[in-house]
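1. Pasting the sequence and the predicted coordinates here, then a few questions.
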Amino acid sequence: MLSTKTNHQARVFAFLTLLFTVFLCTGVRAQQTYPYNGVYDQRDGHYAFTNATIHVSPTRTIENGTLIIRRGKIVSVGSASGAVAGAVEVDLKGKHIYPSFIEPYGSYGMPEVKASEGSWNDPPQLLSNKDGAFSWNEALRSETDAAAVFTINKEDAKALREAGFGFVSTHHHDGISRGTAAVVSTAETTENEVLIKTGAAHHLSFSKGSSKQNYPTSRMGAMALLRQTYLDADWYGKQRGEETNLSIQAWTDAQDLPQIFEVDNWQDALRADLVGDEFSKQYVIKGGGDEFERLPAIKASGATLILPVTFPEAYDVTDPFAADIVTLGQLRQWERAPGNAAAVAEAGIPFMLTTDELKKMSDFAPALRKAIKAGLTPEQALAALTTSPAELLGISEMTGTLENGKLASFFITDKDYFSEEKAAIYQHWVQGNPYAIKDLEMVELEKEYRINVGNKTYVGKLSGEAGSQKMKVTTDSDTTGTDAKLNLSGGLISLAYQPKGEDGFYRLSGLADANGTYSGTGRDPQGKIITWSATPTGGTGDKDDEDKDDKESNDSIVGKLTYPNIAYGMLSQPQTGSFLIRNATVWTNESEGILENADVLIVDGKISGVGTGLNAGRATVIDGTGKHVTSGVIDEHSHIALTSVNESAQASSAEVRMEDVVDANDENIYRQLAGGVTVSQLLHGSANPIGGQSAIIKLRWGKTADEMLFEGADPFIKFALGENVKQSNWGDANRVRYPQTRMGVEQVFESYFSRAKEYGENVKAGRSQRRDLELETLLEILNSERFISCHSYQQGEINMLMKVAEKFGFRVNTFTHILEGYKVADKMAEHGAAGSTFSDWWAYKYEVNEAIPYNGAIMHEQGVLTAFNSDDAEMARRLNQESAKAVLFGGVSEEDAWKFVTLNPAKMLHLDDRVGSLKAGKDADVVVWSDHPMSIYAKAERTFVDGIEYFNRERDEELRGDIAEERNALIQKSLAAKNGGDKTQKPEGKMRRMLHCDSLEHSLGGHSH
């Protein structure tokens, strides 16, 4: 605020002179290669900004400093005082100067990404429709050059500048490979002048964007496409004139640039890092905002992060029944998301911030301050918006700090931008070009003034922020007040209001003194000249603001952070312990059979002993009296813990890997531990004859996807027969992809195995050829290095695949489903194939009409290694009861029936040396049951995996109470947030989609831009 009228008028004059110069000054950074028409403007944009707090960098601040710029660049910055010869001086006493922010992940100036047209039942598009010598897949757009398609958008540039951004690394947000980015400024001169760097980064994602091409339909398909593209690029660089592919050439040219990969969540970040590690690429990860959930794993990836500042809105949980559909995980995410950047910083992970996904640019400042309020320091925030992106993009010599020789790109604020809630940007200079946002002389009024007009007294109460403050004038008799017309220009105020009960308006005008009191002259309702004054009272202003302050929500964290960060997650990763289960009925699945009053000793993750009278040592003793102890249940055919199950676009998807899409956040892992399941084979679906590579996991609740994989397990792959693969039940639109008949399915196998055989011969002979991940996988089958689990129903097709296998010199490992196995059990036994079937499913589609509940027992009697599987998340929790159906239907002994869900699937998966029975030296995958394990009354009381107790029924009961208490606390916090004026969202539960063999993905998930 100004101290005297004279000083004020001088500064206003200087500012008006500055504005005059600003709007006439052109050619600060003239285009040297362009002709100049008209009279040449020789002004060089020479300015000295004095008496400001200059934030030179995140670690250096100058009080009462001077910043001098000329010809669009910084000439000097320091604490020098006094006049600068030839420079227009701008006195910024009380103001702050910051280097312009840099957006590392923008789409400014890019063409609109057009969504795919058409409907869900359109015929599949198998090949690219793009003209030219480009990639076979439209999701690979490596040839897209942001610099070539960039155009200035003045409206967007203005919004970016007003949020503090002077530079944007922009790229076209479309596709899996999105091409290269360009760094542009937010000045409004010409494209040639604002484009400061081409080829700034290569951008990637898992989303195929606007591509209508079917492949890929899944996350695992996108990952396979990326892997194959890396291999194709390597081959392309060595081939001699066999093929021209402009997409691969552009991909190759971009490999030395920063590789920026967009993901949706922390699990996708680890998936991207997995691909990068395979090809020695360290990605910069543009994250999903939930990194706080798995900081150790994210840090171990070595990735630098680009973090969004989009935070979930509070849930409107006013309706108690609507509140029930909001999950605990959603509530936790809402509460902790603002603190994500602070948590990342505390973990020592390098990061920067992006405005990507904000609904509007004006949301940035409130979101940034929300992150700071949640623990991010101003220094960390400034670095994440300036020096860090400048270093990543290779523009540190041009911008990022306010140092000599750098571009004159900075903005001016009235207060400390990061620590003051209502700090505002007044001017933004970009490449020496000034853009006024607010009047530099704008003054923020106090919240309340006592207005003396002649012999009358009023109270003026204000609300709103500087530049948009509103006033209500009240009296002793009118506490409601009337709205006043308020105008503030520099230090000059004008005020007009009509008090209730009076005939006309008071019109007042005046200036402020050193104490902030305004005074001057005006006219009363009768037009007489009067004197007036307005003195700050120290009041809190308009009651709406006061109420809002009173209703601010509680900032303390009331929710927990668990692994995974959903209900029943673990507060910390459990450790292997030593346990002695004493005096139980022990089902060994070994030659000892079922032992009464026996002990099982667990030490260091292994079974140390099985017998009677074992020495506990330091082990925790568990009383097994009246209880039954078994090895863990093994599900040979499962689709839990997956983000997708089918890559359905092609007849063969042998190149995709189910381990790429293991979902560590699936609550079904916990539920199945509660049913005694400890190992699951996660199979590809049945959308194509040759499916994807399976993943065998241990149900290590709370671990990452990679940590759940069964170490050293043999590799398997899913094949499929029947209705699904020939698409007879997919609708009339799906008459494009081969095969369309069961005969065609056989020919697919014949063709692919013949090609794989030829591929292997070329490899063995050392002939030069392109590496093909699909054929490499099939070659592993021919070499008995990978094993088939085949979805099957009818006897004719079962026979067909066995004959094909025998022709090519290998054996089918397992027929799964196989509801007509009883018809060909003798041939299966001769071939050496196992049968993993359902206990009693039948008649749910035409090709299973001849299924019988005696199927498992008959295969078992014929010498076929037989198991029962689930193929269903709910059934898997009761596989112990499913095994009993072999006793009911067919009279299988209890011991043999129990092996249908334990030892036999272990043998099918070639894991019986590790799991499937209780034997010293095997993995301590152990279940303590309350009753006979095949009884409908039996409950798994404790489930151990590798000697770690991942499920305990008593603890589960306690957790239910804890979860209810935590949910209530988070709901109360949500209600308080709404009451405090926070925006809210409608409650929407996240119902997990239960995946089955025929579950299809019609589009590939990802951000839409």
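-> Good, I have the coordinates.
2. from here on, contacts and neighbour counts on C-alpha atoms
-> OK.
3. what does stretch 709-724 rub up against?
-> 654, 659, 683-698, 729-730, 742, 745, 785-794, 797, 847, 909-911, 998 (Cα atoms under 8 Å, 6 or more residues apart in numbering).
4. Pull out the buried members of these.
-> 654, 659, 683-698, 742, 745, 786-794, 797, 847, 909-911, 998 (16 or more other Cα atoms under 10 Å).
5. Which ones among those residues lie within strands?
-> The members of the buried ones among the contacts of stretch 709-724 that map onto strands under DSSP state E are 690-693, 695-698, 787-792.
6. The helix or strand where Glu966 lies - contacts with which helices or strands?
-> Assigned by DSSP states H and E, Glu966 belongs to helix 953-979. Helices and strands touching helix 953-979, as assessed by 3 or more Cα pairs under 8 Å, 6 or more residues apart in numbering; DSSP states H and E, comprise strand 314-315, helix 328-336, strand 940-945.
7. Show me the one of the ones you listed that comes nearest Ser533.
-> Nearest to Ser533 among the helices and strands packed on helix 953-979 is strand 314-315 (44.4 Å), distances taken as Cα to Cα.
8. Now do the closest one: distance to the chain's middle.
-> Relative to the centre of its chain, strand 314-315 is centred 19 Å away, using Cα atoms, centre = their mean, to the nearest Å.
9. how about the helix holding Glu966: buried residues?
-> 959, 963, 966-968, 970-978.
10. For the helix or strand just after it, name the packing helices and strands.
-> Using DSSP H and E, the helix or strand that directly follows helix 953-979 along the chain is strand 984-985. Where contact means 3+ Cα pairs under 8 Å, 6+ apart, strand 984-985 is packed against strand 314-315.
11. which SS class is Val75?
-> strand (DSSP: H, G, I helix; E, B strand; the rest coil).
12. That one and Ile69 touch, don't they?
-> Yes. If you go by Cα atoms under 8 Å, Val75 and Ile69 touch, sitting 5.0 Å apart.
13. another one to put next to it:
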Amino acid sequence: MRKLFLTGILAWGLAQAGWSQVTFPRNGVYDERPGLYAFTNATIIVDPKTTLEGATLLIRNGRIEAVGKTVSIPAGTVVADLKGKRIYPALVDIESDYGMPALQRNAPGGGRGAPQYDSNKKGAYNWNQAIQPEVDAGAIFKANVQQANELRRLGFGAVVTHPHDGIARGNSVLVTLADDRENNVVIRDRVSAHYSFSKGTSTQTYPNSPMGAVALLRQTYYDADWYKKAGKTVESNLSLEAFNQLQSLPSVFEVPDRLGVLRADKIGEEFGVQYIIKSAGDEYQRLDEIKATGGSLIVPLNFPQAYDVEDAWDADNVTLAEMKHWEMAPANPGMLAKAGVPFALTTANLRNKTDFWSNLRKAIEYGLTEQQALTALTTTPAQLLKIDNEVGSLKPGLLANFLVTSDNLFSADNVILENWVRGRQYVYLDKNAPDWRGTYNLTIGDRSNLKLNITGKPGKLEYQILADTAKITPKVALANDLISLQIQLNKKQGGTTRLTGYREGTTLKGEGELPDGKAVKWSATLAQPFTASATKPDTVATDRAKKTAPEYGKLLYPFVGMGNLEKPKAQTLLIRNATVWTNEKDGILTSADVLVQNGKIAKVGKGLAAPAGAQVVDGTGKHLTNGIIDEHSHIALYSINEGGQSSSAEVRMGDVINSEDINIYRQLAGGVTTSQLLHGSANSIGGQSAIVKLKWGEAPQDLLVKGADGFIKFALGENVKQANWGDAVRIRFPQTRMGVEQVYFDHFTRAREYDNAWKAYNSMSAKEKAKAVPPRRDVELDALAEILNKKRFITCHSYVQSEINMLMKVADSLGFKVNTFTHILEGYKVADKMAKHGVGGSTFADWWAYKMEVKDAIPYNAALMARAGVVVSINSDDAEMARRLNQEAAKAVEYGGISEEEAWKMVTLNPAKLLHLDNRLGSIRSGKDADLVLWNNNPLAVYARPEKTIIDGTIYFDAQDDDRKRDDLQKERARLIQKMLTAKAGGAQTQRPTFRRQRMWHCEDVEGVMAEGEEQTEQGK
């Protein structure tokens, strides 16, 4: 053992000598040695595609000098014979927080506490604390011995680390995991730039929503560009200076889920940046869309635990999506690889880093090949961040970061014997220690019919003694070549046999004592040595293929209860012999046909012939209408209010569409086909709306109505002036209804000046522009200028007549029009003025008295406005009401004496007019979009139920298919529950189900930016 001990000390000393600390004086004798090591006769995996048998690795001064089968070994080299061992490149994690300061989270500003509108950060930095590109990870990095050792034991040799704090997070640093001074650990500073949708530890009120985070980052890109071109002459801004410097680096964007990948990529497209996305592990749910981005991913292995569903009531708190994700998450890396999406793997998000290898092997079991796994942990991360000239493979010139393993790296029997970091040796198990594993013929005294099986892996051996048919597990203590065993050979007689001995070649022998005190001799002769797995890194894939692959359920689009097994496709449809509500001059047609082709209404008439391949739908006794249009909705959004400022015109609801929201499907079942997704009413000027078709199963961008005009939400009343928010919050201007008016005058005056400045600049010649300072692009004022230029239109939350008059007056004085007053519950008082201004009204049928400013509402409001010449629609503003908008329209017949056709137009053609989409939607006419609903009864009847809901010629809801989906959902839940029960019985760790009520958004709801995705819980169980 003396030789082994000295070799280890020598290796450590020479490794130290390889680090010539020229800038740090030493207290003692200088020992400068070349740090020359040769590892011979090894199986060397140079990179995932190159394996050399019986090869040599030569390193000098912490770097690889040569690798191959004919390497010449210089004199003075320390040589280690690694016959039977393997050498792999050390793993690389490019999404680490190793060595970064712990984040100090304080109580956030905003919400119901005292808001913080200005940044608390001192110095010439950005106005918003969440934008901190000046953070230099290399300057704040501090080596951590405990963390480094934890990662080294897993096989990592280097990481790219940065602080995970803020929306713009600064740069990262490449460091090794050596236990050394930071000067000797940092390899390269400023490796990559980092971004996210989370404002992190910022206590500033803005942003308080995911869409605000998007807007803030977009504005920062524009500010940085302006600062680079002209802004330095106006102000000094260290944050924008740093932001510009980061643009030459690879950009990494951390997102909360698969839809976040698409959201981040959209920002990248706007600014010409191809982000590397740090994802959440659920990308398989939107694989086609994610592949289409053309980006690369950094993927965690944080697979969820099974839920403890033994209690039936607890099981009801687990959604189908959660159950299916538990089952399918391990398949995510393999599915990404099969789809050709480049990705690196990371330890980030693991509850315990020790789960890394078990989760990785599980991913391999579910379809990821070993070569793909090694690629994702070595060459790909190095290439993504352009550090492949330092780490990621075992090529000459790279850092001497490598692993010495007992077996195939991905084998469950493998042990990482040594991890060499920049030429420094870290020993985790003596590579020269004998392998005790195998089957032995065991003799104890006069008993010779025994077998001793030693299995497991080096460093964690398992023992079992076979005595006739009995299987006995002894207690074993092993120290170097000495062994002691305690065995209960005969349970009937009782007592413990104690044996002590040593290893001599392949034989174990020694002396012991039986339970009765009699001394015995014992021996164990090796009969069959332990068989290691194949030597090449990916050959066990063949063996794995012979095993039964884990079974898991099918994908759903979207990945929630009532999702589709396949995305619905457009069809040629002929709906025959129905009562057709045209909303045109033809009125209601009886026994009529409607032909749908290529997503459009092709013909309307009687006796139409069915084209070849058309699906014929019998409409006898049924009513066919166009789809309901909800002018005021808050479904399918991650949040609805950015209330951090009086104006949030810069935010876009299109940035936070949640296409997985079960309310989309529920509203299809109520005949709704189109919704305007509005910002809430937390501020005078809200955000830009999104007009979507409820295409259940499609991704967010595919829900948007292409070519639709832009709209924006304004608000009046109690919410805007924060009347009900509590005294601590009453800081933000405005605090009165008078102040609201001044907000509009101020912002539109600024928007006019801004617009004029850009028009003047754009009219300049190239020579004039070269001398001029360009205006600063302001995404908030862009939206307001679009209103002035009649390119964006206002939907205003309103109640009392005085404020309704006020906004029309402001609009008239500043030269723009209000498009729609929504809620408008006192509209009947000012209907004549509304008609004169040309503004429409989108109202409730009979909601009133739910707060003071609604006390004068009456159920005749819609009818009275309509009779005054106002275009009137009836909206929901509520996920549940939207399912019954046909009945809300019927109330106009009951309360106001409106005809059935005109009442029906209030939820179809009139909202289409208000949204400027009546040339495409709202009636059944040749050439219009085929957005249709087939009802079993008069659509205004309480008995009416949609049998089919069609959007652009595609059936997105079918009552018969709905019954099948419910049965399938119940069966799938039952299957998964049984699988989880089996997993728990088999010893799997479980998590307790947590009840979470689905968030149904309303105008006044505010959600923090940190909680993105948390509020949307799929309830279609």
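-> That came in fine, so what should we check first? All values reported here derive from a predicted model rather than from experimental measurement.
14. on that earlier part again, so how far does the helix holding Glu966 of structure 1 sit from its counterpart in structure 2?
-> On superposition with structure 2, the mean distance recorded for helix 953-979 of structure 1 (mean Cα distance after the TM-score superposition for structure 1) is 1.6 Å.
15. measure the counterpart of Gly334 of structure 2 in structure 1 to Phe292 of structure 1 for me?
-> Applying TM-score structural alignment, one finds that Gly334 of structure 2 aligns to Ala342 in structure 1. From Ala342 of structure 1 across to Phe292 of structure 1, the span is 9 Å (Cα to Cα, to the nearest Å).
16. got it, and Gly702 of structure 1?
-> Using Cα to Cα, one gets 15 Å for the distance from Gly702 of structure 1 to Phe292 of structure 1.
17. These two: which is more packed in?
-> In this view Gly702 of structure 1 and Phe292 are compared by other Cα atoms under 10 Å, and Gly702 has more residues nearby, 26 against 21.
18. what's the closest non-adjacent residue to that one?
-> Distance criterion Cα to Cα, 6 or more residues apart in numbering; nearest residue to Gly702 of structure 1, sequence neighbours excluded, is Tyr563 at 4.4 Å.
19. List the contacts of the alignment partner in structure 2 of the one you found.
-> Aligning on TM-score structural alignment places Tyr563 of structure 1 opposite Tyr557 in structure 2. By Cα under 8 Å, 6+ apart, Tyr557 of structure 2 lies in contact with Gln285, Gly563, Asn564, Leu565, Glu566, Lys567, Trp696, Gly697, Glu698.
20. could you dump those residues to TSV with distance to Val616 of structure 2 and secondary structure?
-> Listed next are the contacts of Tyr557 of structure 2 as TSV, based on distance: Cα to Cα, whole Å; DSSP: H, G, I helix; E, B strand; the rest coil:
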residue	distance to Val616 of structure 2	secondary structure
Gln285	33	helix
Gly563	25	coil
Asn564	22	strand
Leu565	23	coil
Glu566	22	coil
Lys567	21	coil
Trp696	23	coil
Gly697	24	coil
Glu698	25	coil
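21. what's the most distant pair in those?
-> The largest separation in those, counting by Cα to Cα, is between Gln285 and Trp696 at 14.2 Å.
22. So for these two, which residue has more residues nearby?
-> Legend: neighbour count by other Cα under 10 Å for Gln285 of structure 2 and Trp696, higher for Trp696 (27 against 22).
23. Per the alignment, name the residue of structure 1 opposite that one.
-> By TM-score structural alignment, Trp696 of structure 2 lines up with Trp701.
24. what's the answer for Gly18 of structure 2, then?
-> Matched across to structure 1, Gly18 of structure 2 falls on Val28, judged by TM-score structural alignment.
25. can you count the residues close to its match?
-> Number of residues near Val28 of structure 1 (other Cα under 10 Å) recorded here: 19.
26. Now do the contacts for it.
-> Contacts for Val28 of structure 1 (Cα under 8 Å, 6+ apart) come out as Arg43, Asp44, Gly45, Arg71, Gly72, Gly432, Asn433.
27. Next, find the distance separating it from Phe411 of structure 1.
-> 17 Å.
28. And Gly538 of structure 1, by the same measure?
-> Gly538 of structure 1 sits 31 Å away from Phe411 of structure 1, taking Cα to Cα as the criterion.
29. hang on, the earlier thing: the spatially closest residue to the match of Gly18 of structure 2 that is not a sequence neighbour - how many residues pack around it?
-> Counting by Cα to Cα, 6+ apart, Val28 of structure 1 lies nearest to Arg71, which is 5.1 Å off, once chain neighbours are set aside. By the other Cα under 10 Å criterion, the neighbourhood of Arg71 of structure 1 contains 20 residues.
30. Identify the residue of structure 2 aligned to Arg71 of structure 1.
-> Arg71 of structure 1 maps onto Asn61 in structure 2, by TM-score structural alignment.
31. May I have the residues that are in contact with that match?
-> Per Cα under 8 Å, 6+ apart, neighbours of Asn61 of structure 2: Ala15, Ala17, Gly18, Trp19, Pro34, Gly35, Leu36, Gly423.
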